[in-house]
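**Student:** Everything below, folded, please.
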Amino acid sequence: MANRLIEQLKPLAGGLARAGEFAWDHIGSTAVPGLAAKPFIDLQLGVPSLDHLDGIAEAFEPAGFVDVATVRPGSPGVLRDDARGKRANSRWDKRLFASQQAILHVRQLDSAWWHYTIRFRDLLRSDAGLRESYQRMKLDLVAAHGQDEDYDKYTLAKTVFFDAIQDRLDA
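**Tutor:** Have a look, this model is predicted:
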């Protein structure tokens, strides 16, 4: 399903590719076989620059994607990713779009979080112990926050896990 969504979005984003190539990735829990996941597919679009994305919200509308900044600008991870680890004093701008079936994170290709999401996915795929620990934590957070009106507290609570593996993500 992630690949079908990416193939559906690629032509919509084609007019935005003024500053170079894009990178498309299936990230998040649905990208890790066997890992419990929310019913949304996380996708990542890596772009050379966020400065050349005029019209991106309109471009993705035909696929049912909404610019989350227009409805939940204060939620974590909507307009920026807080840098971590060796780059803890930095901040990385981003764009976030959502449809009924997917979340699309648009990040600059040289941003730490663009790299982190791929490294984290690959770590979970290759390390069964880490995958089990992450799943256990996620299930505990679902039990604690499953009735919340949004995913904000769930998202923020996962930070503890990322803190614990930050050295591996930076390596």
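
**Student:** drop to CA atoms for contacts and neighbour counts, all remaining ones
**Tutor:** Will do.

**Student:** Just the helices from the protein, written as ranges.
**Tutor:** Residue ranges of the helices in the chain, as given by DSSP state H, are 2-13, 56-60, 112-126, 128-145, 152-157, 159-164, 166-170.

**Student:** now the ones you listed as JSON lines including distance to Gly28 and mean neighbour count?
**Tutor:** Below are the helices of the chain laid out as JSON lines (distance: least, CA to CA, whole Å; neighbours: other CA atoms under 10 Å):
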{"stretch": "helix 2-13", "distance to Gly28": "11", "mean neighbour count": "15"}
{"stretch": "helix 56-60", "distance to Gly28": "20", "mean neighbour count": "18"}
{"stretch": "helix 112-126", "distance to Gly28": "6", "mean neighbour count": "18"}
{"stretch": "helix 128-145", "distance to Gly28": "12", "mean neighbour count": "15"}
{"stretch": "helix 152-157", "distance to Gly28": "12", "mean neighbour count": "15"}
{"stretch": "helix 159-164", "distance to Gly28": "13", "mean neighbour count": "12"}
{"stretch": "helix 166-170", "distance to Gly28": "15", "mean neighbour count": "15"}
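
**Student:** this one as well, want them side by side:
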Amino acid sequence: MGGVEALELELHDYDERWAGRYLDHRRRIRDALAAADIEIEHIGSTAVPGLAAKPIIDIVVTVADITAEEDYLDALLTAGYELRVREPGHRLVRTPARDVHVHLYERGDPAVDEYRLLRDHLRSDAADRAVYERTKRALLSTPWNDMNDYADAKTDVILAIKERARARRRQ
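**Tutor:** Here you go, the predicted model:
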């Protein structure tokens, strides 16, 4: 929704305050959706201690039925978030300052497991954490007109890291 936006991408060294900001928004979301059966988790690079990141807190919220927007969307908009993405199986709301992104999926959606897989592996594997950070730093030497293009450019590295994470789980 809203089309391509101008963006400035820069990485910040890991900031311990990111965990606290997540907890603040977790409470805000939990309060807004008190009547809904939801799960909330901190995902993305700001959820990985020691990893440089764009200072955007990514949160995933799972709901019982993603198509039943009346169960969650109006409450999140009232809580101060703005709708940015509405696509099959996924909604994204964010703060007006664009510093918190809340991804909404239906419970059981494989995308949520993929977020967890990457996050948990990067938390425990210093070598892959370094590979991922080097990749992000290298990509930021290129100007990007759209966040999606930047995200797409990281895909091959992310897929390779997730494959190593899966192999490690199988051991």
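
**Student:** TM-score for these two?
**Tutor:** TM-score of the superposed chains, computed with TM-score structural alignment, normalised by the length of structure 1, equals 0.76; 145 aligned residues with a CA RMSD of 1.8 Å.

**Student:** follow-up on the earlier one: what's the closest of the helices of structure 1 to Ile41 of structure 1?
**Tutor:** helix 2-13 (6.6 Å; CA to CA).

**Student:** Measure the mean distance from the closest one to structure 2 post-superposition.
**Tutor:** Once fitted to structure 2, helix 2-13 of structure 1 is off its aligned match by 0.9 Å on average (mean CA distance after the TM-score superposition for structure 1).

**Student:** Pull the contacting residues for the alignment partner in structure 1 of Glu106 of structure 2.
**Tutor:** With TM-score structural alignment as the criterion, the equivalent of Glu106 of structure 2 in structure 1 is Gln108. Contact analysis of Gln108 of structure 1 by CA atoms under 8 Å, 6 or more residues apart in numbering lists Gly46, Val47, Pro48, Ser49, Leu50, Asp93, Lys94, Trp114.

**Student:** again, but for Val142 of structure 1
**Tutor:** Tyr154.

**Student:** Count the residues that sit near the residue opposite Leu51 of structure 2 in structure 1 once aligned.
**Tutor:** Under the alignment (TM-score structural alignment), Leu51 of structure 2 pairs with Leu35 of structure 1. Around Leu35 of structure 1 there are 17 other residues, counting by other CA atoms under 10 Å.

**Student:** Kindly report the same for Ile41 of structure 1.
**Tutor:** So Ile41 of structure 1, with other CA under 10 Å, has 22 neighbours.

**Student:** ditto for Arg17 of structure 2
**Tutor:** Arg17 of structure 2: 10 neighbours (other CA under 10 Å).

**Student:** Could you do the one 3 residues further on as well?
**Tutor:** The burial count assigned to Gly20 of structure 2 is 11, neighbours taken as other CA under 10 Å.
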